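**Q** Predicted coordinates and the sequence they were generated for:
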Amino acid sequence: MPGEPFTATSADLPAVRGFLHRPPSPSPDGLVLTHGAGGNAGAPLLVDLATAFAASRMTVLRCDLPFRQAGLLLLSYPLHPPGRPGDLRTAHLPKLRGRIVFIHGTTDPFGSPEEIEAARALITAPTTLILTDGGHDLGYRKPRRDLIERIVAACASWRAPV
């Protein structure tokens, strides 16, 4: 698995364990990638994204603990349980700050493209939506360079000016 093992500890906070992906040359830009519910930092999509972001000159920490960030990359955000569109998980969305990129499958049972658009309208922060053919797995059963490149490009605005 690419990336070097990484652990950060603090007397007051839980340890953060994950993998650090370094760019070919030093960069002031950084990204923390975490998984969604039921996943872990070893998910193939996260591994490939971390590798691609590092190749584009960004230091990446791929880990199992969420952090505050300047941007949110929401992979297959579960708007509601499958088949229960009335049980929306959107109450917190108006409170989100920073730039937000949604990556969503066109046949995701956790929310249709139209439902994702309605959820985005609740957010005052800048948002981007990338739709991809697939369900909750984003159709990522094998590496898809095109999808990885679209995601990295959509998140480029998070970087500090050099």
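**A** Received, thanks. Everything quoted here is computed from the prediction, not taken from an experiment.

**Q** only C-alpha atoms for contact and neighbour calcs from this point on.
**A** Will do.

**Q** if I pick the spatially closest residue to F67 that is not a sequence neighbour, what's in contact with it?
**A** The shortest distance from F67 to any non-neighbouring residue, by Cα to Cα, 6 or more residues apart in numbering, is to V32 (7.3 Å). V32 makes contacts with 60-63, 66-67, 69, as judged by Cα atoms under 8 Å, 6 or more residues apart in numbering.

**Q** can you do 10 Å?
**A** Applying Cα atoms under 10 Å, 6 or more residues apart in numbering, we find V32 in contact with 18, 20, 50, 59-69, 71-73.

**Q** Structure two is appended below for comparative analysis:
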Amino acid sequence: MDHVVTVETDAGAARLHWHRARNPRTVLALGHGAGGGIEARDLQALARTLPPEGVTVVLVEQPWRVAGKKLAPAPKTLDLAWRGLWPELRGPGLPVVAGGRSAGARVACRTARDLGARAVLALSFPLHPPGRPEKSRRDELLGAGVDTLVVQGGNDPFGKPEEFPGGDFALAEVPHADHGFKVPGRAGRTEEEVLGVLTDAVLEWTRSLR
């Protein structure tokens, strides 16, 4: 990690953890979920893997996490913070891909078009609450309005890959994985192998963006 920048937003102070590429072609900003922070395995794996391939990764801590709170605020507050820190992400003058895991993916989808994001990376998009498929958030995903990649665990209770609607987005499956990209021992896959599926899919997709 190169450095950490604190950015004041109308929702409080956010922190940006920059992992810079030597010769960057794009910036990938990743927000965390509602139940955890930037220590999530998928976010950390991307922060390690993508910078050597020309993608600067910024892990974004929402103000509620910076303030030490345990519960995420309403979606409109998450969006407010994301909008407030966006100018800092655009500072290097490179295309910015908005992304995140779970709740962070929803934020990216809701704001991408208005902020001028180049694309959206949605990790473990929570298509619906567990066991409540009728409470679909499909409109958020389909409304992103930019190139979108969803990376979803094959056994994610918030929406398995086969539950996703057709639409103008790409979907990569991580077989057997749950919402946190963990797989059961019987699957015979190491954590490194599982995260490799994820990072390979994201890297290939970023290379396709122009």
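**A** On my side now, so go ahead. None of the values given here were measured: they were computed from a predicted structure.

**Q** Kindly provide the TM-score of these chains.
**A** Superposed pair, TM-score by TM-score structural alignment, normalised by the length of the first structure: 0.78. Supporting alignment: 150 aligned residues with a Cα RMSD of 2.4 Å.

**Q** In the first structure, mark out all the strands, start to finish.
**A** Using DSSP state E, the strands of the first structure run over residues 4-8, 16-21, 30-33, 59-63, 71-75, 99-105, 127-132.

**Q** and these, which is most packed in?
**A** When these are scored by mean count of other Cα atoms under 10 Å, the highest mean neighbour count falls to strand 59-63 (a mean of 25).

**Q** What is the corresponding segment of the second structure for it?
**A** Using TM-score structural alignment, strand 59-63 of the first structure corresponds to residues 56-60 of the second structure.

**Q** quick one: the helices in the second structure?
**A** Secondary structure of the second structure (DSSP state H): helices at 41-49, 63-66, 75-89, 103-115, 138-142, 191-208.

**Q** just checking, what packs against the fifth one?
**A** Just to be clear, that refers to helix 138-142 of the second structure. Packed against helix 138-142 of the second structure by the contact rule (3 or more Cα pairs under 10 Å, 6 or more residues apart in numbering; DSSP states H and E) you find helix 103-115, strand 147-153.

**Q** List the buried residues of the first one.
**A** When you say that, I think you mean helix 103-115 of the second structure. Using 16 or more other Cα atoms under 10 Å as the test for burial, helix 103-115 of the second structure gives 103-113.

**Q** Alignment lookup: K135 of the second structure to the first structure.
**A** Aligned by TM-score structural alignment, K135 of the second structure pairs with D87 of the first structure.

**Q** Run through the residues that contact that match.
**A** Taking Cα under 10 Å, 6+ apart, we find D87 of the first structure in contact with 79-81.

**Q** Can you give me the neighbour number for the counterpart of L45 of the first structure in the second structure?
**A** L45 of the first structure maps onto D42 in the second structure, with residues paired by TM-score structural alignment. Applying other Cα atoms under 10 Å, we find 22 residues neighbouring D42 of the second structure.

**Q** correct me, but L49 of the first structure touches V152?
**A** Yes: L49 of the first structure lies in contact with V152 (Cα atoms under 10 Å); the separation is 7.6 Å.

**Q** mind listing what the residue most central in space within the first structure touches?
**A** The centroid of the first structure falls nearest to L73 when counting by Cα atoms, centre = their mean (3.1 Å). Applying Cα under 10 Å, 6+ apart, we find L73 of the first structure in contact with 31-34, 99-103, 127-128, 151-152, 154-155.
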